[in-house]
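Novice: Structure of the sequence below:
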Amino acid sequence: MEPRKASSSTSGFFQALPIVPPQYTSPSTSPSGTSSPHELSDDPVLARILSLYLPSPIPAQISSHLHDFSRLVLRPSTLQHTIDCDIDPPTIRPLTTFGEENRVDSLRTSEGWRELKKIQTPAGVVGHGYPHPQHGAPAQNFNRRTHQYGTLHLWHGTAAVSTCPMAMTDGAAVLLRRHFDDPDGDQPGRAAVFRESYDRLVSLDNSYAWTSGQWMTERSGGSDVRGTETVARRLTAQEIQADVATGRDKDDHNLPLGPWLVDGFKWFSSATDADMAVLLAQTAKGLSAFYAPLRRRAGHKANSSSSSASRATLTTESSAAAGQAYPSETNGVRIQRLKSKLGTKGVPTAELELKSMRAYLVGQEGQGVKEISSILNITRLHTASGAAGGWARGLAVSRSYTQVRKIRDGQLLCDNAQHLAWMAGETVKYRASVHLVFLAVALLGATEQDYGTITRGTLGAATLIPRTRAGQGNLLRLLTPVMKAQVSLNSVLGLRECMESLGGVGYCENNEDGGIMNIARLFRDSAVNPIWEGTTSVMAEDVARVLKNPKARGRNVLDETLGAWTRDVLRAVEGQGTFSRELDMVRNRYAVLEQTVRTSDSAALQRSGRDVLRHIEAVTCACLLMFDAVVDGDAVAVEIARRWVRMNAVPSDKVKLQEEQGPGDLTTEVDMDRRIFLGAAAMSSPLPATRQARL
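Specialist: Presented below is the predicted three-dimensional model:
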């Protein structure tokens, strides 16, 4: 017998590198009748959801855009920006060469961060949510938000959280749009500033587009803004005239500056390199919302000293980009320090000191919380979207690895029944979460567009979206904090499972091979989602306030919103005869929720707030999954819905089910696990012995 040969750095076993396929594939790229249009995509739930809320067939401009973008996000050149963004964190240069405060370019971000931002703007991660009336452009007779968030879902796994400022940009656009018709009053030029800023926020053109910050958090507390210490006051006529005289009355895009002056300290800002910000500050009439550009003209003084001349030289690039011949500086913003965080390494999160920041009041004095809430609803939706999108990439890597990983006796991991059962269960949870996110997305779109327009020609929108604007808004108001809390938590747990499914490889920061295997990065980044824009506890309290709103005057808010919606969807499901047992289980779960809410006062409901979140999630996702399944009777979709309902049934229903169920057919169950987890890959290679590794 020949002695065994020792392995070395160049010899021995080497695992084949899995290749992650594009997440979405347009049905138009495959001959008709070859397979289900949903199964062409590696992530069939996205394709199924798009077919529910968009006209059937999906408009060509949307389908082709998502098809191409799903491939762009996996290009090695794109993924290299992701790596660079993660390993080259931002830094600050607080002083000039001779020790002056650097008011020109104190923040340095990585090339990767800047390049990812350049990719996402024309891709429409914000812009596709808004109308773009252009000569010859096709009419947008569909839910624009569904298109926008479909794009985001494909982007999140690659974006390295460069989507964070885009969330705030989206929210700021919604806020400014609400005030288009406000008179300028004692703030001359405000309406024009708001309109141009809005146009820039929703633009698809990198040379014109802006991003926005959202600055609320201070040292006194996170989501509790009542302790805000930042203050704002009106400038005097003399102060305004002094800025005019020195040429410091405009921002660096030649828009007039507002007549308010803001001073204070913001403890957590995740869009430090934005073009504008919406922030809270105290005035004589209480907490108020303000709009402020982040850069302004440096003024005539820029030519009066050598240090200012140097400053002008440093701003040549930014001034030229703005189409201006004069230098600019920060609008009273000084970066105190950058945060050191577990994840989101590329995001320039900073502590900011504001001194004499020129700003416009947004809305009415003292109504800042009301104004900022419109941004919070958007950013919470973006947070949940990011959570689901990162989870999608983790599962994609796990699927591809499962199909090439060799285990004992030459078998592949995809032939291991225990592994398939485990990851099929994770896939069920993921698909439920994505459905919940896109219901909220569709509801948001419905509140912004005509109901008839966005439901016409769709397979599910007319059933899943309430007909009245009030019904849409109320359901969205209730589900937004539920979605943000539960999807964020689920994704952290789900990505941990994806990491484990790769074994030791999953725990490593795999930045080789384009970083596609780096689930550790996705896990680190996902950990922030249950925290920012309101923790899970804050979301639970928010839901309790909705359900026990004193203005409801004793009405059953839960039953008028979620209850009515649930009954409508279950009636549509019941007519198909597929889920007789599961329908009863969902009704029983809802009955427990309704009784809990109805019999609890505000204090008791607050204490059980997390249980309420789980109840609402279980019922809503059950309705969505069952409805999705009966649209086309797809066997995998039916089984996924059935498994979700049964795993979330009330204890008595679970006991009955266990008593009634006999031993199932193991071969059939394993095959279904494979189809749920691996999707089209399972269909293409049904026999384990002949399964081909995807190389």
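Novice: For the rest of this, base every contact and every neighbour count on C-alpha atoms.
Specialist: Fine.
Novice: now the strands for the stretch 1-150 of the chain?
Specialist: 91-92, 107-108 (DSSP state E, counting those that start in this stretch).
Novice: For the spatially closest residue to Ala682 that is not a sequence neighbour, give its distance to Glu497.
Specialist: Leaving aside its chain neighbours, Ala682 sits nearest to Arg675 (5.4 Å; criterion: CA to CA, 6 or more residues apart in numbering). Using CA to CA, to the nearest Å, Arg675 is found at 19 Å from Glu497.
Novice: Leu436 too?
Specialist: Counting by CA to CA, the gap from Leu436 to Glu497 is 21 Å.
Novice: Could you check which of those two is surrounded by more residues?
Specialist: Neighbours were counted for Leu436 and for Glu497 using other CA atoms under 10 Å; Leu436 has more, 27 against 20.
Novice: Can you say which helix or strand has that one in it?
Specialist: Per DSSP states H and E: Leu436 is located in helix 417-448.
Novice: And that helix, what's buried?
Specialist: 417, 419-421, 423-448 (16 or more other CA atoms under 10 Å).
Novice: now the strands for the chain?
Specialist: In the chain, the segments counted as strands under DSSP state E are 91-92, 107-108, 212-215, 231-234, 260-269, 276-283, 286-293, 295-297, 328-330, 333-338, 350-362.
Novice: For the comparison step, fold the sequence that follows:
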Amino acid sequence: MVSILAQEQSGQYATHDVTNQPPPLAPYDASEDTALFEGLRREGAGWAEEGIRRLGLRAGSVEAQEWGDLANRHEPELRTHDRYGHRVDEVEFHPSWHHLMRVAVAEGLAGAPWADERPGAHVARTAGGLVWGHAEAGHGCPTSMTYAAVPVLRRQPELAKVYEPLLTSREYDPELRVPTEKRGLLAGMGMTEKQGGSDVRTNTTMATPTAEPGVYTLRGHKWFTSAPMCDVFLVLAQAPGGLSCFLVPRVLPDGSRNTFRIQRLKDKLGNRSNASSEPEFDGTVAWLVGPEGRGVKTIIEMVNCTRLDCVMSSATLMRKTLVEAGHHVRHRSAFGARLIDQPLMRNVLADLALESEAATTLTLRLAGAADRAVRGADADGTETAFRRIATAVGKYWVTKRGPAFTAEALECLGGNGYVEESGMPRHYREAPLLSIWEGSGNVNALDVLRALSREPGTAEALFAELALAQGADARLDTAVTRLKGLLATGSEAGARRLVELMALTLQGSLLVRHAPAAIADAFCASRLSGDWGHAFGTLPDAADLDGILGRALPGAMAAH
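Specialist: Here you go, the predicted structure:
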């Protein structure tokens, strides 16, 4: 009688031969994106190309991809007290989180651009985020808030003098210590409260002046404060003169812990590597930033910066999941042919590629406007006005497209994409956050209306940008005319329709001016002339799928 072991060794019972499965994607080059480098050069940061390519190889490395996986599998843990009962309010992270943060800060993805005098430094940071985000999304939260805190602190020069050199440092120093004794700092923000959410004017946290000018004590409870292990926070609270902005350090100058009681960490849908918390203030020491009663106006520059990062992060998720889907279909066969060679799958991928390029191109245009605006390279104010309205438009539209995009990319992998090991479920859970963070869809759509009605020059700046492509594509010209009519007759209830058309005409104009004909034609045909279905993969028959895929997924991946 033949033993079971002998039968297994002979292959009689072998059922686990692996065939028709793609090899691991990593290592790969996360910067292999033609549209990204074209935008980088166009927006004045071509000097950063070598560094972005180097970062792309690191982001796509086996090591960095594993860091991203581990940081999300081993979530941060709250430790409210030490073993002796002392209140410590610390959050412990897996070492992979610290590896990710160390690279991000060293590569200038936090506050470093504010200390870089080269034109295009803010564009280079955005391009770096588009690439390094392939490794992991959650740690982009503290780097984004740190980046956005610097222009706000500049409203209070004596505070900026102390903290800005540390916020712009490229050294990651995660220990809780006196800020001025550290090699580098991270910043967070605490705006929302449970009774108001985005309606921060209903905040009830109170700020009481002390005998020392500019110093207050806070009492209240914040509802959604991410990255609670940051060193300093920008916080909104009600002072005697109204809602005001304050700087709250975790550790005071004398070395004592400021009162920052973390009540709990949020159990979130996604973004699970990043701790989000509910801190309680009770006698918490804070320094006033900007005038009393002008808190929203003071902190709004932070919001402009973080909204750009929401657009960037959505574009990054699109590109990452497109690459994952393209890799799978290149190596997977079904019904006698590779998936990449099947016409309907090519239509799906090409449609996703269009969306991805439009998002990346818009992101870099917004970054270019921001760079010129903050550097004062905007003599007539046009770029500042364009940045104001186009960032809100981009935040609304690109982040709205993210969940549908990642779902379609996941579906390209079939059942494999629904399994956690693929990484696609993590990307899918991450996508909705970016539409919610820094104002949900309604908040952003209404903000566009507010800008149009209250801030002179915003509509003119938008239409001046669209006019640069006038006459290049009749479908785009017709859509711009329709936009002007909608702008003249639109209502608050129709704000989403208006902002969607703004976004599509803006993306279309950028692609008509800068992308190859295959990209621009397919975008205008599908997004602007109505020859498009309600799901990805419904590009018209005339679309140049080979041209689109050859640009988005170069090499053998696009071979037909």
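Novice: Got a TM-score for the pair?
Specialist: Taking TM-score structural alignment, normalised by the length of the second structure as the basis, the two superposed chains have a TM-score of 0.90; 533 aligned residues with a CA RMSD of 2.3 Å.
Novice: May I see the strands of the stretch 1-150 of the first structure organised as TSV, with mean neighbour count added?
Specialist: As requested, the strands of the stretch 1-150 of the first structure are arranged in TSV below (neighbours: other CA atoms under 10 Å):
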stretch	mean neighbour count
strand 91-92	16
strand 107-108	16
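Novice: hang on, the earlier thing: so which of the strands of the first structure comes closest to Pro76 of the first structure?
Specialist: Pro76 of the first structure sits nearest to strand 107-108 of all the strands of the first structure, at 24.3 Å, using CA to CA.
Novice: against the second structure, where does the closest one fall?
Specialist: Mapped onto the second structure using TM-score structural alignment, strand 107-108 of the first structure spans residues 91-92.
Novice: mean deviation of that stretch from the first structure?
Specialist: With mean CA distance after the TM-score superposition for the first structure, stretch 91-92 of the second structure departs from the first structure by a mean of 1.8 Å once superposed.
Novice: Please apply the same query to stretch 347-360 of the second structure.
Specialist: Looks like 0.9 Å for stretch 347-360 of the second structure (mean CA distance after the TM-score superposition for the first structure).
Novice: quick one: that stretch aligns where in the first structure?
Specialist: Under TM-score structural alignment, the match for stretch 347-360 of the second structure is residues 421-434.
Novice: So what touches that stretch?
Specialist: Where contact means CA atoms under 8 Å, 6 or more residues apart in numbering, the residues beyond stretch 421-434 of the first structure that reach it are 45-46, 385, 388, 391-392, 395, 483, 486-487, 490-491, 494, 497, 621-622, 624-625, 640-641, 643-644, 670, 673-674, 676-677.
Novice: Next: stretch 165-173 of the second structure.
Specialist: With contacts defined as CA under 8 Å, 6+ apart, stretch 165-173 of the second structure is touched by 101-102, 105-108, 110-115, 146-147, 150, 180, 182-187.
Novice: Please name the residues that touch the aligned residue in the second structure for Arg234 of the first structure.
Specialist: Under the alignment (TM-score structural alignment), Arg234 of the first structure pairs with Pro209 in the second structure. For Pro209 of the second structure, the contacting residues are 215-217, 239, by CA under 8 Å, 6+ apart.
Novice: Is it possible to get a markdown table of the strands of the first structure that adds distance to Glu660 of the first structure?
Specialist: Formatted as a markdown table, these follow (distance: least, CA to CA, whole Å):
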| stretch | distance to Glu660 of the first structure |
| --- | --- |
| strand 91-92 | 62 |
| strand 107-108 | 64 |
| strand 212-215 | 54 |
| strand 231-234 | 66 |
| strand 260-269 | 54 |
| strand 276-283 | 58 |
| strand 286-293 | 59 |
| strand 295-297 | 69 |
| strand 328-330 | 70 |
| strand 333-338 | 59 |
| strand 350-362 | 58 |
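Novice: Just name the most buried of those strands.
Specialist: strand 212-215 (a mean of 26; mean count of other CA atoms under 10 Å).
Novice: matching residues in the second structure for that strand?
Specialist: By TM-score structural alignment, strand 212-215 of the first structure lines up with residues 187-190 in the second structure.
Novice: Then stretch 528-543 of the first structure?
Specialist: Going by TM-score structural alignment, stretch 528-543 of the first structure lines up with residues 433-448 of the second structure.
Novice: what's the span of that stretch from first residue to last?
Specialist: 20 Å.
Novice: Touching it from outside, list them.
Specialist: The contact list for stretch 433-448 of the second structure (CA under 8 Å, 6+ apart) reads 198, 270-271, 303, 306-307, 310-311, 313-314, 389, 392-393, 395-396, 399-400, 492, 495-496, 499.
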